[in-house]
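> need coordinates for the following:
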Amino acid sequence: MPVANRIPILCLGLLLATTSCERPAPPTTAEASDSYNLAAYIEQQQERLQAEKPMVLKSVTTEEKPTETIQTAEIDWEDELSVFAETDLNRPALQEYYTREERVLPDGNIVLEYNRVEDAEPLVHYLRLEMTPDRVLRQLNALIQDQNILFYSRRNIQLTADPSSGNISGYRVQGVQKLVLSDSLHYQIDANL
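Take a look at the predicted model:
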């Protein structure tokens, strides 16, 4: 094929690649607009913590080993909070995989719960957000499960925030992972700021 004939095909390929990487349009339904913007919250917290570098008491426990505890201010917050960023369910492509329920508790706090629909296999199986009446995050609980032929991972995660500021005050990750032909590894990570 002559080079002149390849150029339009190359341009078309680049155009398709560029448009396929565009960010999807935000949800337009009233329900989606009432949802909590978890991705923006996590990003804002990552930036704040990276700038402030607070002291963190972090404990890691794995099977048959003593708990290791460190106190440090040297944490890569983007990496550290990435598991919580995975629970953002506001993307339009994910809406069909979940039922969504919002209710007000007797103390005025708001609970927003997402449960996966039967027969769906998304990464996040359950998400519960508890917020103040002003929609400031107090607590996040989620179950994340990933499975394929070679790998199994299940994590129960919890994040707590100061209700007056919304800033993260602590988090926990309890998990199990298993590679094919190896034993399961159970672990728990606790962090307090």
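> make it CA atoms for all contacts and neighbour counts henceforth
Will do.
> would you mind listing the buried residues in the longest helix anywhere in the chain?
Within the chain, and with DSSP state H defining each element, the longest helix by residue count is helix 3-20. By 16 or more other Cα atoms under 10 Å, helix 3-20 has no buried positions at all.
> in the following helix or strand past it, what counts as buried?
Heading C-terminal from helix 3-20, the first helix or strand you meet, by DSSP states H and E, is helix 30-33. Of the residues in helix 30-33, Ala32 count as buried by neighbour count, 16+ other Cα under 10 Å.
> what sits against Pro122?
Tyr97, Arg116 (Cα atoms under 8 Å, 6 or more residues apart in numbering).
> where along this protein do the strands fall?
Remark: strands assigned in the chain by DSSP state E are 56-62, 68-72, 98-104, 110-116, 124-131, 137-147, 151-161, 168-179, 185-192.
> between the ones you listed, which gets nearest to Thr29?
strand 98-104 (13.2 Å; Cα to Cα).
> can you pull the buried residues of the closest one?
Buried, per 16+ other Cα under 10 Å, within strand 98-104: Tyr98, Arg100, Glu102.
> nearest to Ser184, of the residues you listed?
Tyr98 (28.8 Å).
> excluding chain neighbours, what is closest to the closest one?
Among residues not flanking Tyr98 along the chain, Arg116 sits closest, at 4.3 Å (Cα to Cα, 6 or more residues apart in numbering).
> burial count for that neighbour?
Arg116 has 20 neighbours, counted by other Cα atoms under 10 Å.
> one more, for comparison:
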Amino acid sequence: MRFLSITFLLFSITACDYTNQVSEELNQEPYYDLTGLVERQLAHLNSLRPSVEIMATINGQQEVETMQKDSADWVETLKLFSEASINRPVLQGSYQVKDSTDQNGLNIRIYRAQQPADVEIPYLAVYYQDTLQNVRKIETVFLEKNALYRTERRMEMQLSSSEQGPLLTKYQSSGTQKMIFRDSVHYRVEATLKYPS
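Just a heads-up that it's a prediction; the model follows:
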């Protein structure tokens, strides 16, 4: 458990209609709502209570463990993805948005920072089927640096279709953490969720 816990350290109209439309547009977030997705997944995880197999590798040492997480554990685990939300007022207008498709026919919306060195999240990609509500995969990069340390995380969530909507099935995080006066730590965490049948 200690080994795994280390890995967790490391988003002509009538006047009335026009007013409603403007109000809705003002309430819409400019980029993909990653925080909202995480909140919906936390609700599913709390009600469905899947087991999770975690394979963690730190500097070449690997450990595999299957566990049942409680709600506090899931909040801490998915906090990494919430922190990668780009829907912050300070980031408005910071990203170029591009749409494409992958080899499997999924649509991809890519948010790429215009000045990557100036933001913590230089890249976010949302893979979806038909509409952004039917998300199938999230890919993102998170960078953080200060006088004491530098962290780079590459993260991914995979989701499947369910009656409740998109449902988290896998997640992974890999990267490097370099603290002042210490060697770099390279890690990778891959987790697979298994829901009760």
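> overlay them and tell me the TM-score.
Overlay of the two chains. TM-score (TM-score structural alignment, normalised by the length of the first structure): 0.77; 166 aligned residues with a Cα RMSD of 2.5 Å.
> list just the nearest of the buried residues of strand 98-104 of the first structure to Thr62 of the first structure.
Tyr98 (32.1 Å).
> isn't that closest one up against Glu121?
No - here Tyr98 of the first structure does not reach Glu121: they are 10.3 Å apart, not a contact under Cα atoms under 8 Å.
> picking up where we left off before, any idea which of the strands of the first structure gets closest to Tyr41 of the first structure?
Nearest to Tyr41 of the first structure, of the strands of the first structure and by Cα to Cα, is strand 137-147 at 8.8 Å.
> how about that closest one: buried residues?
Buried, per 16+ other Cα under 10 Å, within strand 137-147 of the first structure: Leu137, Arg138, Gln139, Leu140, Asn141, Ala142, Leu143, Ile144, Gln145.
> could those be laid out in JSON lines, adding distance to Pro27 of the first structure?
Output for the buried residues of strand 137-147 of the first structure, formatted as JSON lines (distance: Cα to Cα, whole Å):
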{"residue": "Leu137", "distance to Pro27 of the first structure": "21"}
{"residue": "Arg138", "distance to Pro27 of the first structure": "24"}
{"residue": "Gln139", "distance to Pro27 of the first structure": "24"}
{"residue": "Leu140", "distance to Pro27 of the first structure": "22"}
{"residue": "Asn141", "distance to Pro27 of the first structure": "23"}
{"residue": "Ala142", "distance to Pro27 of the first structure": "22"}
{"residue": "Leu143", "distance to Pro27 of the first structure": "24"}
{"residue": "Ile144", "distance to Pro27 of the first structure": "23"}
{"residue": "Gln145", "distance to Pro27 of the first structure": "25"}
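> closest to Leu89 of the first structure out of those?
Ala142 (11.3 Å).
> re earlier: OK, contacts around the counterpart of the residue nearest to Tyr98 of the first structure in the second structure?
Aligning on TM-score structural alignment places Arg116 of the first structure opposite Ala113 in the second structure. Residues in contact with Ala113 of the second structure (Cα under 8 Å, 6+ apart) are Ser94, Tyr95, Gln96, Val119, Ile121, Pro122, Tyr123.
> and the first one, what's its match in the first structure?
So that's Ser94 of the second structure. Match for Ser94 of the second structure (TM-score structural alignment): Tyr97.
> how deep is that match tucked in, by neighbour count?
Look at Tyr97 of the first structure: counted by other Cα under 10 Å, it has 19 neighbours.
> and the gap between it and Ser153 of the first structure?
20 Å (Cα to Cα, to the nearest Å).
> how near is Thr35 of the second structure to Gln41 of the second structure?
Thr35 of the second structure is 10 Å from Gln41 of the second structure, by Cα to Cα.
> does Leu4 of the second structure touch Ala56 like I think?
Yes - counting by Cα under 8 Å, Leu4 of the second structure touches Ala56, with 6.5 Å between them.
> list the residues that contact both of the two?
Common neighbours of Leu4 of the second structure and Ala56 (Cα under 8 Å, 6+ apart) are Glu63.
> more crowded one of these two?
Neighbours were counted for Leu4 of the second structure and for Ala56 using other Cα under 10 Å; Ala56 has more, 24 against 18.
> I'd assumed His186 was in contact with the more buried one.
No - between Ala56 of the second structure and His186 there is no contact under Cα under 8 Å: 10.8 Å.
> quick one: Tyr36 of the first structure and Arg128 of the first structure, what's the gap?
Separation of Tyr36 of the first structure from Arg128 of the first structure (Cα to Cα): 11 Å.
> nearest the geometric middle of the second structure, what residue?
Closest residue to the average C-alpha location of the second structure: Phe81 at 3.4 Å, with Cα atoms, centre = their mean.
> before we move on, back to that, would you check the span in the second structure matched by the longest helix of the first structure?
The aligned range for helix 3-20 of the first structure is empty, by TM-score structural alignment.
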